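1. Okay, sequence plus prediction incoming.
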Amino acid sequence: MKWIKFLTNNKIPYYIYKLRKEDCIILNSIKNKNNNILIILSGTIFITKVFPNKELLPIAILNKNNILIKNNNEFKIYHKLVALEKTYVLTLDLFILKQNKPNTLLRKNMLNAYKKTIEQYEIINNIMSQKNIKNRILQLILNICLKFGQVKNQQIFIPFQLSNKNIAILTGTSKNTVSKIMKKIYNKNIIKNLNKKIIFLDNILNLNLK
């Protein structure tokens, strides 16, 4: 993998963690003071910000080559990373990275990865700006199809299970509300659910916000 090669060539230490589906990593300002850069080597995760009152704010859905730089200044607020499928995450220390003065190629790749990650933050912000919950859900699924979808026999499949619980977290609503809306969506054949595991679209033009 390119990140391992870059870091090894620059003699920068790193750690790799394997996450199974629904495994999570907690990042806060007290623990994990080191290893405050995370790079997704493979797989898919989503990030939420957790406030002292346990309120969740969805941040982004990240996958291969996205990078997260942890901010240690948010006291009593932490970030929770949840794997949507088997995922490998590489972590390294920002301070050590700076000390080692990485070469131009590594700096360029990290900057490009961070720019792509910012785009994922903006997608979730746009989804959360929708006042109508149904629109949030449809926009979330559309964006996931565009970013992660696999085309087969003119159908678009989301390659991992997207549970109502996770849809609720990523749209800032309750699981019960999502269940009711998803039932209506399935009944209208806007989106289909295969064996209650894999969501797919027969025709992306059927996905509208009406």
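-> On my side now, so go ahead. Numbering: from 1, shown residues only.
2. CA only for contacts and neighbour counts going forward, please
-> Noted.
3. for the protein, longest helix please?
-> Using DSSP state H, we find that the single longest helix of the chain is helix 104-128.
4. List the buried residues in the following helix or strand past it.
-> Proceeding N to C from helix 104-128, the next assigned helix or strand is helix 133-148, under DSSP states H and E. Buried residues in helix 133-148, counted by 16 or more other Cα atoms under 10 Å: 133-145, 148.
5. now those residues in CSV, with distance to residue 193?
-> Shown next, in CSV, are these (distance: Cα to Cα, whole Å):
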residue, distance to residue 193
133, 19
134, 17
135, 18
136, 18
137, 15
138, 14
139, 17
140, 15
141, 12
142, 14
143, 17
144, 15
145, 14
148, 16
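6. Okay, and the residue minimising distance to the centre of the chain sits in which element?
-> Ranked by distance to the mean C-alpha position of the chain (Cα atoms, centre = their mean), the top residue is residue 61 at 1.8 Å. Using DSSP H and E, residue 61 sits within strand 56-63.
7. Alongside the first one, take a look at this:
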Amino acid sequence: MTWIHLLSKSHIPFSVYKMYKGDSLIQPKTIKNTHILVILQGILSMYHVLNKTEVICNSIVYTGHIITSNDSDYTYNYISLRTSYIISLPITTTDLNQYIDHKIFNQILYNYNNTLKQNIDINRIFIHKNIKFRLIQIIIILSMKFGIIHNQKIMIPLIIHKIDLANILGGNINTINKILKDLDDQKIVTYAKRNIYVHNIVFLKYYCYLLR
């Protein structure tokens, strides 16, 4: 892996953590970040904790994205949607001056840029009021990033519960059930055994365009 190779070669201390599906990583608003956290492999949903009862899904981040937040006004909760691996490296001034070289700096900038672009794309989805539009857009993103061809369909190899989709999209499970049934009846998307199958990605994108 690029990160482990670069850090080992530069003798930079780092740690790797394993998150199982459903595990949480919480970044409290009162604690200053002293490490950069990068997703080596996996996918996490990112939640913005407003208060004890109000939580909003801000983004979905995956392999290569940086999940360290510099926003000290809010708490963020990252929930792993499948087994994921996170690498942690120090960002204190002393550590950076002592160890960092241009390759690592470029890698950090590259990952930050990808994370920012992903967050912008996801936010554009979440500002849309139509839950069906949100769901289809998320399915398209997951298909493009994780999809594999299986029996002439695109299978998203992630075990995703309907309640996970409801929480991510800000809807309820009844709404998700109705949307998935409608997509299945039209032979566009099938949800079976907690996996999502896309029958025609081109038609799915066109269907999403019609919902705008």
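-> Cool, got the structure. Remember, it's a predicted structure, so these values are computed and weren't measured experimentally.
8. So after superposing, what's the score?
-> After superposition, the two chains reach a TM-score (TM-score structural alignment, normalised by the length of structure 1) of 0.88; 206 aligned residues with a Cα RMSD of 1.9 Å.
9. re the thing from before, the longest helix of structure 1 relative to strand 56-63, how many degrees between them?
-> 130 degrees (axes from the mean of the first three to the mean of the last three Cα atoms, to 10 degrees).
10. Give me the contact list for stretch 33-44 of structure 2.
-> 1, 3, 60-70, 78-92 (Cα atoms under 8 Å, 6 or more residues apart in numbering).
11. average distance between stretch 111-122 of structure 1 and structure 2?
-> Compared with structure 2 after fitting, stretch 111-122 of structure 1 deviates on average by 0.9 Å (mean Cα distance after the TM-score superposition for structure 1).
12. rewinding a little: tell me which of the buried residues of helix 133-148 of structure 1 is nearest to residue 200 of structure 1?
-> For these, the minimum distance to residue 200 of structure 1 (Cα to Cα) is 8.4 Å, reached by residue 145.
13. What is the aligned counterpart of the closest one in structure 2?
-> By TM-score structural alignment, residue 145 of structure 1 lines up with residue 143 in structure 2.
14. just the helices in structure 2 please.
-> Shown for structure 2, the helices assigned by DSSP H span residues 2-9, 93-99, 102-126, 131-146, 162-169, 173-185, 201-210.
15. Present the ones you listed as a markdown table; the columns should include distance to residue 155 of structure 2.
-> Listed next are the helices of structure 2 as a markdown table, based on distance: least, Cα to Cα, whole Å:
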| stretch | distance to residue 155 of structure 2 |
| --- | --- |
| helix 2-9 | 27 |
| helix 93-99 | 42 |
| helix 102-126 | 21 |
| helix 131-146 | 7 |
| helix 162-169 | 16 |
| helix 173-185 | 14 |
| helix 201-210 | 11 |
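16. what's around residue 171 of structure 2, how many residues?
-> 17 (other Cα atoms under 10 Å).
17. Tell me how far it lies from residue 47 of structure 2.
-> 14 Å (Cα to Cα, to the nearest Å).
18. Thought residue 153 was touching the match of residue 145 of structure 1, still the case?
-> No: in this structure residue 143 of structure 2 lies outside contact range of residue 153 using Cα atoms under 8 Å: 10.5 Å.
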